[in-house]
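**Student:** Just the structure for this:
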Amino acid sequence: MYLIFAIIFYKKRRYKDLNVTQNKLNDQSLFNLSWPLFIELALHMGMGVTATLMLSHYSDGAAAGVGVANQLLGIFILVFNVTSIAAMILIGQRLGANELSSARKLARSAVGLNFWFGMVVAILVVVFGETLLRLFDIQGEVLEYGLIFVRICGASLFLESLSLALSAILRSHGFTKESMFVSILMNVVSVIGYAISIFGLFGFPLSGVFGVSWTIVIARAFAVFILLYLVYKRIALTFNVSDFIKVNKQDIREMMYIGIPSAGENLSYQFSQLVITAIVASLGDASLAARVYITNISMICYLFTLAIAEGTQLLVSRYIGGRQFERALKRGIKTLKIAVIASSVAALAMAMIGAPILELFTDNYAIIAIGLPILWAVVFTEPGRAMNIVLMSSLKSAGDVRFPVLIGIVSMWGIAVTLSYTLGITFGLGLLGIWLAQGIDEWFRGIFACRRWLSKPWERVRVKSTVKGHIG
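**Tutor:** Take a look at the predicted model:
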């Protein structure tokens, strides 16, 4: 009897704590939400940059192969991420509308759905990995290194899908610090594993790309276990076997309503990047390696933008759920101004430093010579990318999920791909022409996103079955 009473008391206390947390959600500031996201994203990107940096000292071919393989795996990870973002938006809208039980039910559905997505994709990548890599028109040692990475890391994609869903649940409830904590632990595990693998520390048998790949698998498994514990600890949410076997159909429909258009936009972007990578590969291994290095460098420029965009997405979803439309509008505009300034300053600083940054990755003068003018093209690209990232994500939180995919497909293929070939190959501008084409694409989408946001899309968009009539 005492045990039963203790359990009941414990559960009541946990739910009371949840209600207190719920009341605090609407009082969270963009800064409180975004600084842990910034650190988390920095660490997440840092894993890729660190791996590329270390592998570049191992072999330029290994760095290029892993860079291309990462781009391929990134396409599939986007599928999981889109589902997770949809869940984060929907949970945020329910919390904004004070529908706690519905938010918890949807969280379970998101984890179950991502688990099955992850399992199916992992099998496909392992079976068809070589065929998919050959689409990038790579060969020789670049292909060999890429294939090792794809087969090992691809098999663990279901772990990545689970961690993305669990992180989304924590973030939607305002626990961005916890998600950041997991990223810190993952980076510690990864850096140690990279050092052992690439520099042969302690005589470890797994070396080079093989060791780096297994390090990522171990880090992903570690993250899933820690996230499961944190989800239970912070929001008293546990998962049963039935949550993975039977996923609520209504929750799936709602996540797909937001997720499928978002997936369409992101997949279109990734496939357009595949074509652009093939164009770059036709310019030679030096251009391909330069693109991999500059891509990693440019991530630093829009890192802050990604963090505050995601924080804004969380806030906008809550404001929309609570029908605070004017507050949502102002939040989007304020974030846009901050993001454009920050990304422009970061890109300009990188361009002015120039060669020393590229020399961190390679001592190959041919690669450095190609990369130096690209750093100035990044200065042109990043403000447009900031507009695109901030406002497209906010539009999705407001329920305007079709516009981003429509304008995205038109711009990515009509501008980015077409101009990349025209400027890079036809006019002979090489990688510089390709980067300028992508900058024009970012600006085009960013300007249209700004116009769309200022038109107050929630006044004409009814979010289908998301907050049960709270948006009308």
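
**Student:** contacts and neighbour counts: CA atoms only from here.
**Tutor:** OK.

**Student:** can you map out the helices along the stretch 1-150 of the chain?
**Tutor:** Under the criterion DSSP state H, counting those that start in this stretch, helices of the stretch 1-150 of the chain are mapped to 2-25, 30-58, 60-96, 100-134, 140-155.

**Student:** from the chain's centre, how far out does stretch 208-228 sit?
**Tutor:** 17 Å (CA atoms, centre = their mean, to the nearest Å).

**Student:** got the buried residues for it?
**Tutor:** The neighbour-count criterion (16 or more other CA atoms under 10 Å) identifies 208-224, 226-228 as the buried residues of stretch 208-228.

**Student:** hey, which of the helices of the stretch 1-150 of the chain is tucked in deepest?
**Tutor:** When the helices of the stretch 1-150 of the chain are scored by mean count of other CA atoms under 10 Å, the highest mean neighbour count falls to helix 60-96 (a mean of 26).

**Student:** before we go on, could you also do this sequence so I can check it against the first one:
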Amino acid sequence: MLDKDTKKFTLWVLAWPIFIELFLQFLLGAVDTLMVSRISDDAVAVVGFSNQLFQAMTTLFVTVASGAGILIAQKLGSRKSGDARIIAIMAVSSTTIIGIACSVVLYVMPESIASVLQMPEHLLPLAGTYISIVGGGMVLVAMMSTLSTVIRNTGNTRGPMYVAIGMNIIHVIMNYGFIFGAFGFPEWGLAGVAISTVASRLLAVLLLIYMFLRSFEYRIKWREFKVFDRPLFGEILRIGWPLGVNLSCWVFSQLIIYAFIATLGATELAARTYMNTLESFCFLLGSSIAMAAQIQIAHLYGEGRIREAYRSAYRALGFGLIYVVVNAFILYVFGKQLLGLFSSDPAIIALGASLLGMNLILQPGKMINMALGNSLNAVGDTRFTMYISLGSMWIVATVLSYVLGIRLGWGLIGIYSCMIADEYLRGALSYLRWRGQKYLRKAENPDGAVPADAVKKPGEPVAAAGV
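**Tutor:** So this is what the prediction gives:
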């Protein structure tokens, strides 16, 4: 029988609220794209391009947020709640400072940044407006991301889900008002969409702060945000900096690939943006399971239940593969009609539809890579995932994308082929590393001792982590 704390860290208890939260975040992006498409396809291209830029900026604070999240789950598993509390406070303080710096840079020179990243010249005025407003609120993204990560890794995955529901409702209402001049709102087009995004994020941050202050056994006081524990912060960076490099590899490689696509033309850029929206939906449940597995495995690892942690990765991978394959097939069947909801341009729809079959191949590789990569991160093996990302993302996903997509003229087909190869290569290497159990064996026998969960009496069933 599982105790209350153990039940809180079972895979499905963790995964379903994360799925709802991610689904609503996807909905936020899809509604943005759908509503912005009513302004123009150029506006859609600007939003898609700008979002890649914003993701690139998030790598500056994800180092702290991700490392802190894994450590919090490990510390709670090992019953060191005081350390977990201090780690959470330092993570929020640090990322808020970094977020403020990002906001200033994006607000001051939006068009210059877009121009350097090869945004088509006729889109620069629109990009300047959108990047300055949404980018100026980057501190809210930093706070929202860190607060959600901390709260989720305490086992409370429902709280961020409820916040996501409220944020989406407000954002959709304000979007509609600003785009169509409804509810007494001024008809401000893309600028209104940007304001709506920032306003809904501000409300989300306020709610998350309220939850964060009450996430641990003793309520966090405002004066505690001055706390800085050097050894614990060193632990955060030890796990977190490879995660930051890993994510930055992905985000910056995607940003460069977007720049490659931008050289192909606005049609290709819009088609990729629409496909990115559909692909995100396809992978939602798989991503939720992978994220939940990371929290569960980190908690089990911290608690010393090493064998259960090992098996949990394969359980999550099995469930995830089933769901992403089914979703990818549904998207393959109905994708053309779904693309028609976003654009009436036959060239954009035809180009997007040509990529649907490739998405069937892409999604399983993405699931293998994320489930096993997250499992490695959960036990602290973050440098390995960093090393394979540095090699595969830059050589396979980026350099080969340029060679096949631009130099040899294969366009988006060539770029997608390289993205698929990158996912499967990293997934295969992560599988071999997890199967080797380097970090798990080290934790099992730090002094040559046999851990309690590895010993069982004759006839006693092996305990399994809750699903």
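
**Student:** closest one to Thr335 of the first structure among the helices of the stretch 1-150 of the first structure?
**Tutor:** Ranking these by distance to Thr335 of the first structure, with CA to CA as the measure, places helix 30-58 first at 8.8 Å.

**Student:** so where is that closest one in the second structure?
**Tutor:** Alignment of helix 30-58 of the first structure against the second structure: residues 11-39, by TM-score structural alignment.

**Student:** just stretch 154-170 of the first structure next, same as before
**Tutor:** Going by TM-score structural alignment, stretch 154-170 of the first structure sits over residues 135-151 in the second structure.

**Student:** sorry, back to before: in helices, which of the buried residues of stretch 208-228 of the first structure fall?
**Tutor:** Within these, membership in helices is found for 208-224, 226-228, as judged by DSSP state H.

**Student:** coming back round to it: just how off-centre is the match of stretch 154-170 of the first structure within its chain?
**Tutor:** In terms of CA atoms, centre = their mean, the centre of stretch 135-151 of the second structure is found 12 Å from the chain centre.

**Student:** before we move on, what about stretch 40-58 of the first structure?
**Tutor:** Computed by CA atoms, centre = their mean, the chain-centroid distance of stretch 40-58 of the first structure equals 15 Å.

**Student:** what about that stretch, how far off from the second structure?
**Tutor:** Its aligned residues in the second structure lie a mean 0.9 Å from stretch 40-58 of the first structure after superposition (mean CA distance after the TM-score superposition for the first structure).

**Student:** and the residue nearest the centre of the second structure, what does it touch?
**Tutor:** The C-alpha lying nearest the average C-alpha coordinate of the second structure belongs to Ser287 (CA atoms, centre = their mean; 8.3 Å). With contact taken as CA atoms under 8 Å, 6 or more residues apart in numbering, Ser287 of the second structure is in contact with Phe19, Gly320, Met367, Met370.

**Student:** same thing but 10 Å
**Tutor:** Ser287 of the second structure makes contacts with Ala15, Ile18, Phe19, Leu22, Ser280, Ala293, Gly320, Val324, Lys366, Met367, Met370, Ala371, as judged by CA atoms under 10 Å, 6 or more residues apart in numbering.

**Student:** aligned partner of it in the first structure?
**Tutor:** The equivalent of Ser287 of the second structure in the first structure is Leu306 (alignment by TM-score structural alignment).

**Student:** tell me the SS of that match?
**Tutor:** What DSSP: H, G, I helix; E, B strand; the rest coil gives for Leu306 of the first structure is helix.

**Student:** how near is it to Asp17 of the first structure?
**Tutor:** With distances taken as CA to CA, to the nearest Å, Leu306 of the first structure is found 30 Å from Asp17 of the first structure.

**Student:** Would you check how far apart the aligned partner of Ser354 of the second structure in the first structure and Gln438 of the first structure are?
**Tutor:** The alignment partner of Ser354 of the second structure in the first structure, by TM-score structural alignment, is Pro373. When CA to CA is applied, the distance between Pro373 of the first structure and Gln438 of the first structure equals 15 Å.

**Student:** Could you do Leu315 of the first structure as well?
**Tutor:** Per CA to CA, Leu315 of the first structure is found 30 Å from Gln438 of the first structure.

**Student:** Give me the more crowded residue out of the two.
**Tutor:** Between Leu315 of the first structure and Gln438, counting by other CA atoms under 10 Å, Leu315 is the more crowded of the two (31 against 26).

**Student:** Could you say which helix or strand holds the aligned residue in the first structure for Arg311 of the second structure?
**Tutor:** With TM-score structural alignment as the criterion, the equivalent of Arg311 of the second structure in the first structure is Lys330. According to DSSP states H and E, Lys330 of the first structure maps onto helix 325-353.

**Student:** just how off-centre is that helix within its chain?
**Tutor:** Per CA atoms, centre = their mean, the centroid offset for helix 325-353 of the first structure relative to its chain is 18 Å.

**Student:** Check the burial of Ala236 of the first structure by counting its neighbours.
**Tutor:** Ala236 of the first structure is surrounded by 15 other residues when neighbours are defined as other CA under 10 Å.

**Student:** That one touches Arg14, doesn't it?
**Tutor:** Yes. With contact defined as CA atoms under 10 Å, Ala236 of the first structure reaches Arg14; the gap is 6.7 Å.

**Student:** which residues are common contacts for the two?
**Tutor:** Both Ala236 of the first structure and Arg14 lack any common contact, where contact means CA under 10 Å, 6+ apart.

**Student:** tell me the average deviation of the helix holding Lys330 of the first structure from the second structure after fitting.
**Tutor:** In the superposition against the second structure, helix 325-353 of the first structure averages 1.1 Å from its aligned positions (mean CA distance after the TM-score superposition for the first structure).

**Student:** quick one on the thing from earlier: neighbours of the match of Arg311 of the second structure, just the number please.
**Tutor:** Burial measure for Lys330 of the first structure: 13 neighbouring residues, criterion other CA under 10 Å.

**Student:** Report the contact partners of it.
**Tutor:** Val316, Leu336, Leu454.

**Student:** Same check on Gly320 of the second structure?
**Tutor:** With CA under 10 Å, 6+ apart as the criterion, the residues that contact Gly320 of the second structure are 283-290, 314, 364, 367-368, 370-371.

**Student:** again, but for Thr382 of the second structure
**Tutor:** With contact set as CA under 10 Å, 6+ apart, Thr382 of the second structure has these partners: 67, 238-246, 373-376.

**Student:** So which of those belong to helices?
**Tutor:** Counting by DSSP H, the members of the contacts of Thr382 of the second structure that fall within helices are 67, 238-246, 373-376.

**Student:** ok, those residues vs Phe185 of the second structure, which is closest?
**Tutor:** Of all those, the one sitting nearest Phe185 of the second structure is Gly244; the distance, using CA to CA, is 39.7 Å.

**Student:** This completes my enquiry, with thanks.
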